[in-house]
Structure formats: structure tokens, C-alpha cells
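> sequence plus the predicted model coming up.
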Amino acid sequence: MPARLKGLYAITPDTEDSARLLSLAQAAAPHIDILQYRNKSEDAVLRLEQAQALAELCRRHDVVFIVNDDVELAARVGADGVHLGRDDAALSAARRRLGAGALIGASCYDSLERARRAAEAGASYLAFGAVFPSGTKPDAARAGLGLFSEARSLGAPLVAIGGIHAGNAGQALAAGADAIAVIGGVFGAADPAGAALELAEICRRGGR
């Protein structure tokens, strides 16, 4: 497993307040392994400015930087890779655009078959969720923790997402997740740095 595809995977909140976004990311950066930029705004200039600033921050802290959905934006800012959902670009097209060394993650939701297809197409990691009830996506299908042991044979790192916080992160890791993806559990906390540190320590212990 690539050493950089495990641990604490933080996903940014969707906000147009760039100063707040960068302040939150800066606070968490010393404790996270991967940062995904997620912003559904149609303001392309804003998204480019935010992504560029986050890419630079991640390079300074040796954090893997992933862009959600947008292959072209990932290419423009020199991101380490892109994360794709069911309605995004095909994995093969993203690979052609970003190159063989890019990290391309695939949302597999609650589907082992989708994970199998993504792995066969060359996904760098497979994400299952929501593993717990999610405040960000309350209507998301629940992905049972048993999926992680079933997906281990696919050979790609496995990411758990959805409703993860310090109180349940250990369950996802113990079930076989290599990384835990968190939005509110870090960036919605009163102390993002402290929350990230606590989750990072849980990751280092492997959920124990």
C-alpha cells in the first residue's frame, strides 16, 4: 500500500470564505495525511484561487492534495490527484489527463461491485460510505463496516467516510479502513487542530 494513502484524510467544507478556509486548513495541516478540496461553487475563479492556495499549503506540510470531482482543476494547480464520484469523469479519462503517477480515488458508496470495477480500472484508492450517519449527507446510503474486509482482496487502499469522529473512528479502522475521511469531525470542531491531532493519534494506533 502506498504509505501516503493512509491515516487522516480531511475534506474541506464548502465555503466561499477563502480566509476562513485557509485558516482551518492551516490549523489541521500538521496532523493530517491527505487533504481534499471540495467546493461545489460555480465560481471558477474562486475555486481556482482556493485550490492554488491549498495546494501550496499542502506542499509546505508534505500533505497529499486531492481535488474533488474536477480533473482540469487538479491539473491546473498541480494536485496529487482527484477524487471521482458516480457522476464525475471516467477514471480512465482522468488517468490520461493527470498521468500515471496521479492518485485517483473512487467513491464506491455501499457497493462492492462498484469497488471491484474501479479497482480493475486502476483506482488508487476506494472509498466506502456513509459508514455512520452523516451530517453532511444525511440521505446517503449506509455502507456496512463489513465491506472493508470484503474489499481487502481488491488490492487498493480503502477509505471510510461519513459521520466519522473521534468516538467512532476506531471502529472504521478496526474494520479494515486504511484511512478515515472527515469533514465536520475536523473542520466543524471548535478546535480543528486539536480534533485533527486526536484523530491522527487514533489512526496511528490503528483504532486500538
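Ah, there it is.

> C-alpha only now, for contacts and for neighbours.
Noted.

> what residue in the chain is the furthest from its centre?
Largest separation from the mean C-alpha position in the chain: residue 45, at 22.9 Å (C-alpha atoms, centre = their mean).

> structure two is appended below for comparative analysis:
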Amino acid sequence: MIKRGLAEFLKPGLYGITAEAHARGRDNIRVVQDMLAAGIKIIQYREKEKSAREKYLQCLRIRELTRQAGAVFIVNDHVDLALLVDADGVHIGQDDLPPDQVRKLVGQERLIGLSTHSPAQARAARGAGVDYIGVGPLFATRTKKDVCDPVGLSYLDYVVKNIDLPFVAIGGIKEHNIGQVTARGARCVALVTEIVAAPDIPAKVAALRQAMAINNDLTTI
């Protein structure tokens, strides 16, 4: 397997994350199909409530779909699941296994993303061997039960000016505020409920791309 997809984090674009509980009765497979049809090239599978077998079966199908679409597939938290389905990478949090230990498991050919919530965590990530970091939550969000308080746009400003790792902005980002995020230097933006809960996902993705580009010299993917 060739490590691929890192360049995607360097280009303006959307990073789609699953959340079946918010998807208007649609399962993760349908939502991912809609996101891929809309041109999203980075998909993260994040599912807290399902059984291990259900997650495995959904990830197998999503791996197939993302491969067909030429999209990057990231699994949240579960290193074993990422390996079993041959995902392109895994995204971990501050309370998960240390990045250097995750690297021993996934090897050099898979991406490792790490959530960060402060300048200290961002600085530590530079020496942790991760491929990219999550920066947020920028705004209040209720998508995750264990989410920390919003860190605000000042943290995004810090990362843009001081951290040379690729990053994805995340947390409470919606159509009405995504322009603020990209105007401050975020090139890749992750959204959860704003996309998965949309009645028409392709239409929402198109609206988000337009909002990203307003007053920002971006050609979004």
C-alpha cells in the first residue's frame, strides 16, 4: 500500500465525517455515497454506538466505495478496524493510544491524524510522527458526547502562523461560519452534522464550497 492522500490536506476542500445518528434515518453507506457523489475526497468513519461487527461491515463497504471514487478513507479511533479494512489511515484523539505506538501498528504507509485543542498539543504533534492534525473544536458542537469546550478562532490563527503540519479545521463549522474559517487560513475543513443531516447532501456540499470561496481566493474541491 502506498501512503496516499496527504496532498489532499494541502488543497482547499471538505473532509466528510459520518454520524448516522444525525443522518435523517439514512445509514452511513448512503451518506458516504452522497458525499462521494458530491465530490468529497476525504471520508472519515466515526461511529460510537454500533457493535464492532456492524462497524466492520460498514467500513468494508465504505472502503470499497472510497477506493472506487479515488477518495481517502480514514477510520476514527479504531486502529484494528483501519487495518482490517485496509483504510488509508486512522484518526486518534489525545486520550487514545500514543501516536508513536499507533505508528508501530499501522506502519509508514498509512496516515495518522491527531486531534489537538491547544497550542501545546499542536507543538507536541510536530514531534509525534503524525501526518496531520485536527484543529478544534472551533465553535460549540454537540455532535460528540465527550467533546471539549470550543477553542475559538484564536487557536486556528496560532496553528496557521506557527505549525507546519497539514491540518483540518473542525468543530461546529456550518455554512454561515465556514467563510470565517477559510478566511483565517484553513484550507481543509471537516463538517459532520451540517453535511450528514442535510436533506440534500450534494446541494449542501455545493453551498458550502461557495461559502468557503466567498472573499477567499480558493478553488475548492
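Cool, got the structure. None of these values were measured; they are calculated from a predicted model.

> got a TM-score for the two of them?
Superposed pair, TM-score by TM-score structural alignment, normalised by the length of structure 1: 0.89. Supporting alignment: 206 aligned residues with a C-alpha RMSD of 2.3 Å.

> who are the neighbours in contact with the residue farthest from the centre of structure 1?
Contact criterion C-alpha atoms under 8 Å, 6 or more residues apart in numbering gives no residues in contact with residue 45 of structure 1.

> need the counterpart of it in structure 2.
Under the alignment (TM-score structural alignment), residue 45 of structure 1 maps onto residue 53 of structure 2.

> sec struct for its match, please.
helix (DSSP: H, G, I helix; E, B strand; the rest coil).

> can you give me the distance of it to residue 81 of structure 2?
10 Å (C-alpha to C-alpha, to the nearest Å).

> residue 217 of structure 2 now?
38 Å.

> the longest strand in structure 1 is where?
strand 103-109 (DSSP state E).

> and the helix or strand following that strand with strand 103-109, angle?
Downstream of strand 103-109 of structure 1, the first helix or strand assigned by DSSP states H and E is helix 112-120. Calculated by axes from the mean of the first three to the mean of the last three C-alpha atoms, to 10 degrees, helix 112-120 of structure 1 forms an angle of 170 degrees with strand 103-109.

> after superposition, how close is the helix or strand just after helix 112-120 of structure 1 to structure 2?
Sequence-wise, the next helix or strand downstream of helix 112-120 of structure 1 (DSSP H and E) is strand 125-128. When structure 2 is superposed, strand 125-128 of structure 1 averages 1.2 Å from its matched positions, counting by mean C-alpha distance after the TM-score superposition for structure 1.

> equivalent range in structure 2 for strand 125-128 of structure 1?
Going by TM-score structural alignment: strand 125-128 of structure 1 matches residues 132-135.

> buried set for that stretch?
132-135 (16 or more other C-alpha atoms under 10 Å).

> now those residues in TSV, with distance to residue 158 of structure 2?
Putting those into TSV (distance: C-alpha to C-alpha, whole Å) gives the following:
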residue	distance to residue 158 of structure 2
132	15
133	13
134	13
135	10
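
> can you tell me which of these is nearest residue 21 of structure 2?
Proximity of these to residue 21 of structure 2 (C-alpha to C-alpha) peaks at residue 134, which lies at 22.1 Å.

> what's the burial count for the nearest residue to that closest one once chain neighbours are set aside?
Excluding the flanking residues, the one nearest residue 134 of structure 2 by C-alpha to C-alpha, 6 or more residues apart in numbering is residue 115, at 4.4 Å. Neighbourhood size, residue 115 of structure 2 [other C-alpha atoms under 10 Å]: 23.

> ditto for the one 4 residues further on
For residue 119 of structure 2, the count of nearby residues is 17 (other C-alpha under 10 Å).
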